[in-house]
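Student: Sharing a model prediction with you, sequence too.
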Amino acid sequence: MYKKLTGVLSILFIILLSGCQEKVTPEDRLAEYVVHWNEGEFADMYSDYLNKGTKDVFETENFVARQEKIHSDFSIENVEVTYKKPDEDTEWNTKEPAKFDVQVKMDTVAGPVEFEKTMTWIYETHDETENWFVEWDTSFIFPELGEKDAVGIYTSKPARGGILDRNGLPIAINGKGEEVGVVPEKFTDEASKTKLAKLLGTSVEYIERQLNQGWVRPADFVPISKVAKHETVLLEQAIEISGVTYRETPMREYPYGEALSHLSGYIGVITAEQLEKRKDKGYTEADLIGREGMEQLLEDKLRGTSGVRIYIQPPEKEAKTITVAEKSAVDGETISLTIDAELQKTTYEAMKGEAGNSAAVDPKTGEMLTLVSSPGFDPSEMMLGISGDRYKELQENPLNPLLARFTRTYAPGSTLKPMTAAIGMEAGTLDPAKGLTINGKSWQKEESWGNYRVTRVHDEAPNPIDLNKALVYSDNIYFAQQALDMGSNTFVEGLNNFGFGEEVPFVSYLKPSQISTDGKLGSLGQLADTSFGQGEMLTNIVHLASMYEVFITDGVMYKPTLLLADEKGQVWKDGLLSAENAAILRTSLRNVVVDGYAQEANLPSIPLAGKTGTTELKAAGEVDGKQNGFFVAYNSENPTFILAMMIESVEDNGGSAYVAELASTVFEKHN
């Protein structure tokens, strides 16, 4: 009896409690629904809020899966749904629909989308539960989207930006090339397939696949391969084959070809690794991307931004597409370099295909005017897809045309001696007027040096040897003795002040110059060797050219710049040399050309000043007979640029004098 009474009281309590609660309003339901909408919780929206009529039309897949796919495909985010609140005293009649004005905002891959719709809520009974439920259709996804309409996306590619030199001459531009193809009805000789495949570096099987495409008709032009415009010999050979012709096609052009190849780089089809790194930036497997050089370094600026259009396509054949959102393509930037392309071309040609590098810098601004690695390669060949056999041929070429030598470091040899002199003069240990008595070809400080001796090339130099004679005759013994006088600490500190051991402040990576592998000089012999650019010393060619600025600027070395828009004349190092000492060294550098062993650069109309250097290459501590030759020079009366040039393996063609001769032709043509 007690339990029965308790149960009755409980039911009465629930009835009483429910009677005291306010009924759920359509606005309450809308507020809950909007929260799910903003969060993209489509399954909850479907199961708990859609009215019967909507569920009869739209199954779960049509509602949930479709919206999830649209949000994913079009990168929809930041959905913000709001509604106009009704008056506080609004009375809701469950027998009448409740209507609300709803505002929808969202961001898409094609830009923002905003629209306003009227949403209707109906009071219904679902599974014995009465509540307000919403009438829904596809126009709440996009306002003009019908139930059977397709939603698509169209991407328009931007034009890639160009790379220009300081004078506006093109280094890399969107130009024209040729597309070689065949006309099937005229291309009937089987032997022609083999001949064309060999000429274009492709296969007979590929040509046959192209010819067997479904769209091909006998008189059609069937593309086989793209060829750069300058490949005139190849094009002439191609059209000699019956049925083969070519037509103009858009193509990236590199007008200066090999001369600027390592600097310009090239574009190519994006690699899997590059795609993985850039998949969130809109790249696809078919995109072209910078693969080397400035094309790679400046990719983000050159590429531009793709245009995107989200559209609705009704099913009717004649129906026009409806644009939901559209973002226009933004072409890539055109970027100017400080490089003088014609000077670069002259320098490259002057190097005669020899393995080496060179750099020219404006001594008063730090602007790079040339940056050459020789030999180069054809950027167009790499861009169009080089064959495996051809790439192997380039890799196995002993001159290594794929190596960007200006990024590397090399022992500078005697081109370092002016810096050694500058350090000693500033430290007060080297008196340029004081002569030393040096006899014989070799010298060692003491017997404890064992077999190590400093050797000089010109023991005919008349004593006493002062700084001017030491530079003119490139006397290793003189500079070794000066380095010993100043001591390791002073010399290392001086070299560090010149930028050794730190990264060159440049837009792209250049291997830093080093004093030694650990930055120290562990013995007197190593100190002596380093004083004339041997030992473990290595120098980058850009850094070497920049160091010679101090003789023109009275001690200032500028940051080397490559982008014309960058601030020029940024000081990298200052106070390296007094005006008085700079003048002394300028005179001696001129005398090196007039009286010394750079006679090949003693031009009658251009008063060049500079310093040669020859370095002996060593393997496991032994000289292997190979020599690299250097020459760093400038016009002593009008120093518009400093040119540093290095040629590998000069042991059989005159050493550094050969390099001086090559470099002098650059000044002759650009006086």
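Tutor: Received it, and whenever you're ready, just let me know what you need.
Student: use CA for all of it now, contacts and neighbours both
Tutor: Fine.
Student: Need the nearest residue in space to Ile606, chain neighbours excluded.
Tutor: In space, Ile606 comes closest to Asn635 once its chain neighbours are excluded; the distance is 6.5 Å by C-alpha to C-alpha, 6 or more residues apart in numbering.
Student: and the one you found, what is it in contact with?
Tutor: Asn635 makes contact with 606-609, 641-642, 667, according to C-alpha atoms under 8 Å, 6 or more residues apart in numbering.
Student: quick one: it from Pro363, how far?
Tutor: According to C-alpha to C-alpha, to the nearest Å, Asn635 stands 11 Å off from Pro363.
Student: Kindly report the same for Val324.
Tutor: 56 Å.
Student: Which residue of the two possesses the greater neighbour count?
Tutor: Pro363 (27 against 22; other C-alpha atoms under 10 Å).
Student: helix/strand/coil for the more buried one?
Tutor: Three-state assignment for Pro363 (DSSP: H, G, I helix; E, B strand; the rest coil): coil.
Student: Touching, it and Asn638? I think so.
Tutor: No: using C-alpha atoms under 8 Å, Pro363 is not in contact with Asn638, being 10.8 Å away.
Student: Quick one: residues in contact with the longest strand that the chain contains.
Tutor: As assigned by DSSP state E, the longest strand anywhere in the chain is strand 111-126. With C-alpha under 8 Å, 6+ apart as the test, strand 111-126 has contacts from 26, 51, 94-107, 130-136, 140, 143, 324-327.
Student: Tell me the buried residues within the residues you listed.
Tutor: Using 16 or more other C-alpha atoms under 10 Å as the burial test, those include 26, 51, 94, 97-98, 100, 102, 104-107, 131-136, 140, 143, 324-327 as buried.
Student: structure B:
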Amino acid sequence: MNKKRNIIIGSIVCVLLMTVVFFVFNHGKSNEQVVTEYFELLKKKDYKQMYQMLDQKTVYTPTQKYFIEKHKEIYDVINPSNIQVKVIDENDNMVQYQISMDTVAGKVKYKNKIEIKNEQIKFNKQLIFDEFSDKNKVKVITTQPYRGYILDRNGKYLAKQGNAYSFGLVRGKLNGENDYAQIAKYLETDVEAIQKKMSASWIKDDSFVPIKNVSEQVKNQLIQQGILNIKGVKINTISMRVYPYDKITSHIIGYVQNVNSEDLKKHKSEGYTSSSVIGRSGIEATYEKQLRGEVGGKIVIVDENNNIIKTVAQKEAKDGKDIRLTIDIDLQQSLYNEYQNDKSASVALNPQTGEVLALVSMPSYSNNDFVLGLSTDKWNALNNDSNQPLMSRYKQTYTPGSTMKPITAAIGLETKTIDPDKDLGAKDKWQKDSSWGSYYVTTLHAPSPNNLKNAITYSDNVYFARNALNIGKDNLFKYYKNLKIGKKIPFELSLNRSQYINKNQKVSDQLIADSGYGQGQILMNPLQLASIYSAFVNNGSIYQPHIVQGKTRTWIKNVFSKETSQTIKEDLINVIADEKGTGHAIYHDSIALAGKTGTAEIKQSQSDTTGTELGWFTVMTTDSKQPLLITTMVEDVKDRGGSGYVVEHTKTSLDLYLSK
């Protein structure tokens, strides 16, 4: 009997426990949880699942298709983010909540009440949007800001808003398609492209159909050639981004273009529209956010006649900020003019501040062409050009040749492995020992006495090869690291990293010897090389190079001692002052200049006679009242005077700057 009673009691307890467990683990969602879940789905734009949470018996519930379409219509336009929902009151099944969100027109916030029963939401139209009704629509009116200008250090415009000209056709005034071939020839397009544009469904007989945008210069040329004699051809003036110095600054400034579908996807919450432009390269791309400003917008509810019923949110547009560069456009233009027939890179900077005064890559391209719209033929021609006009040569790295010799000398002085007064004995060719086989270091200039000053002045390869071995790998590599060779160069525009050794290369005595005079595995970026040279007139410190006006910062402090810097500077002055110095062609009676030439051999082996040569020249003032340093690299100078070619072409630009 007791046993039976215990079984009954145990069964009752089990039932109670199961009931408690069921209650704990299967208790329905709270109304607050339902509201939260619903709006979490809104964040994910899962409109279909949102509809599934509605009470299907609600008399005002629209169809699922209508529900999804309306949500897309509204939320794709206002582009919400940071959606926040808070339940502020709950009475029986009636829940009051507050919703807020950031939109293209600023923050939107409103309250709504909904009824929830059995975890289902009874629909009302404010669930779609505040004050929404079937006859009303939500509309966004955007206001694009003015894009900031880009100016040089003296306030001259390098990028601004200006006028261009759109040549187009008016269908009702044309002689059919009879003139398409002639129009296509004038505008450097093809008949098929014109036919495609003229077949658009929106075109009426009096519609202006734009075919090609051109600059004022091209417009004038086309008019002189007689394009307006063709009936139906018209010109409209349009406003667009223009670059007054065109090819002279293209690699620095870059260009803007109309946004594409990929841009809209990437920047979906930033207010870009199909009519926006975006920076594609150079300063235009790097400073896109500052230049562009902030888009303004207004979210309104309009009736079926497009009358505004209510303004939900409004945000004023903020115009973009101007960017003032450190560039001196006159110096930039002068260096551009000097090297129009070359593949070259030129850097000019103020060594006392790190301000970049000129940054030139040759050959160049027209950034105005990119804004106006490139034809396929023109684009292909640019890409297939063996001279690579689209490549920014100042970004690249190159074998520095003899321009590394002062750096080797400075490292030797710092480590006390070079005695500047010691005569090593002049040698036209030299090798460490017979283990080098047939390999010798050779030089065109073996001065006597063979001391540091003469070795720099006359650019003796053998002297620096021998001293590189004396300095040793550890000391050389330590100072290369101190000079940040191989590290990212802190600069507003991306630059390739210099290197002193290829990581896959075995470090041999021969390689170290070659590094001493700028061959081996060393590759230098022109801007970094120019910055290192500035240490010789800054008592051993290097200022951070920058192209946008701002605070002057020390990049590398006291990399060389004051005494070492002074010794190298005096030797570099002699390179130009000595009548037989490699840079004497640029000598000035009125101002002391310091400089160094360099010719880098690009060849497969020591016996290769088919290789090419790079010509380098760095020149700098030593008078603090007129601080200037110019470094130029020119490709293919073999049989054109070597580095002497660069010295000759630097003179005009230097004289122009010093005369200001």
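Tutor: Sure, I can see it. On a predicted model such as this, the values are computed, not experimentally measured, just so you know.
Student: follow-up on the earlier one: same check for the contacts of Asn635 of structure 1, but in structure 2.
Tutor: Among those, the ones still in contact in structure 2 (both residues aligned by TM-score structural alignment, their matches' C-alpha atoms under 8 Å) are 606-609, 641-642.
Student: Quickly name whichever of those residues is closest to Asn174 of structure 1.
Tutor: Nearest to Asn174 of structure 1 among the kept ones among the contacts of Asn635 of structure 1: Phe641, at 30.7 Å, using C-alpha to C-alpha.
Student: For the closest one, grab the count of nearby residues.
Tutor: 24.
Student: now Glu68 of structure 1: how far from Ala110 of structure 1?
Tutor: 17 Å.
Student: ah, wrong one, I meant Arg29 of structure 1
Tutor: For Arg29 of structure 1, the distance to Ala110 of structure 1 - C-alpha to C-alpha - is 32 Å.
Student: Between these two, tell me which one has more neighbours.
Tutor: Per other C-alpha under 10 Å, whichever of Arg29 of structure 1 and Ala110 has more neighbours is Ala110, with 23 against 17.
Student: Do a quick rundown of the strands in the stretch 1-150 of structure 1.
Tutor: Assigned by DSSP state E, counting those that start in this stretch, the stretch 1-150 of structure 1 shows strands spanning 77-83, 98-108, 111-126, 129-134, 150-156.
Student: swap in the stretch 301-450 of structure 1?
Tutor: Under DSSP E, counting those that start in this stretch, the stretch 301-450 of structure 1 gives strands at 307-313, 322-327, 335-336, 356-361, 368-374, 409-410, 442-443.
Student: so which of the ones you listed comes closest to Leu471 of structure 1?
Tutor: strand 442-443 (17.2 Å).
Student: average offset between that closest one and structure 2?
Tutor: When structure 2 is superposed, strand 442-443 of structure 1 averages 1.8 Å from its matched positions, counting by mean C-alpha distance after the TM-score superposition for structure 1.
Student: which strands and helices sit next to that strand?
Tutor: If you count contacts as 3 or more C-alpha pairs under 8 Å, 6 or more residues apart in numbering; DSSP states H and E, strand 442-443 of structure 1 packs onto strand 454-455.
Student: Check the mean deviation of the strand it packs on from structure 2.
Tutor: In the superposition with structure 2, the average deviation recorded for strand 454-455 of structure 1 is 1.1 Å (mean C-alpha distance after the TM-score superposition for structure 1).
Student: corresponding residues in structure 2 for the helix or strand that comes right after that strand?
Tutor: Following strand 454-455 of structure 1 in sequence order, the next helix or strand is helix 467-472 (DSSP states H and E). The aligned range for helix 467-472 of structure 1 in structure 2 is 452-457, by TM-score structural alignment.
Student: taking the contacts of Asn635 of structure 1 one by one, which sit in strands?
Tutor: Reading strands off these with DSSP E, I get 608-609, 642.
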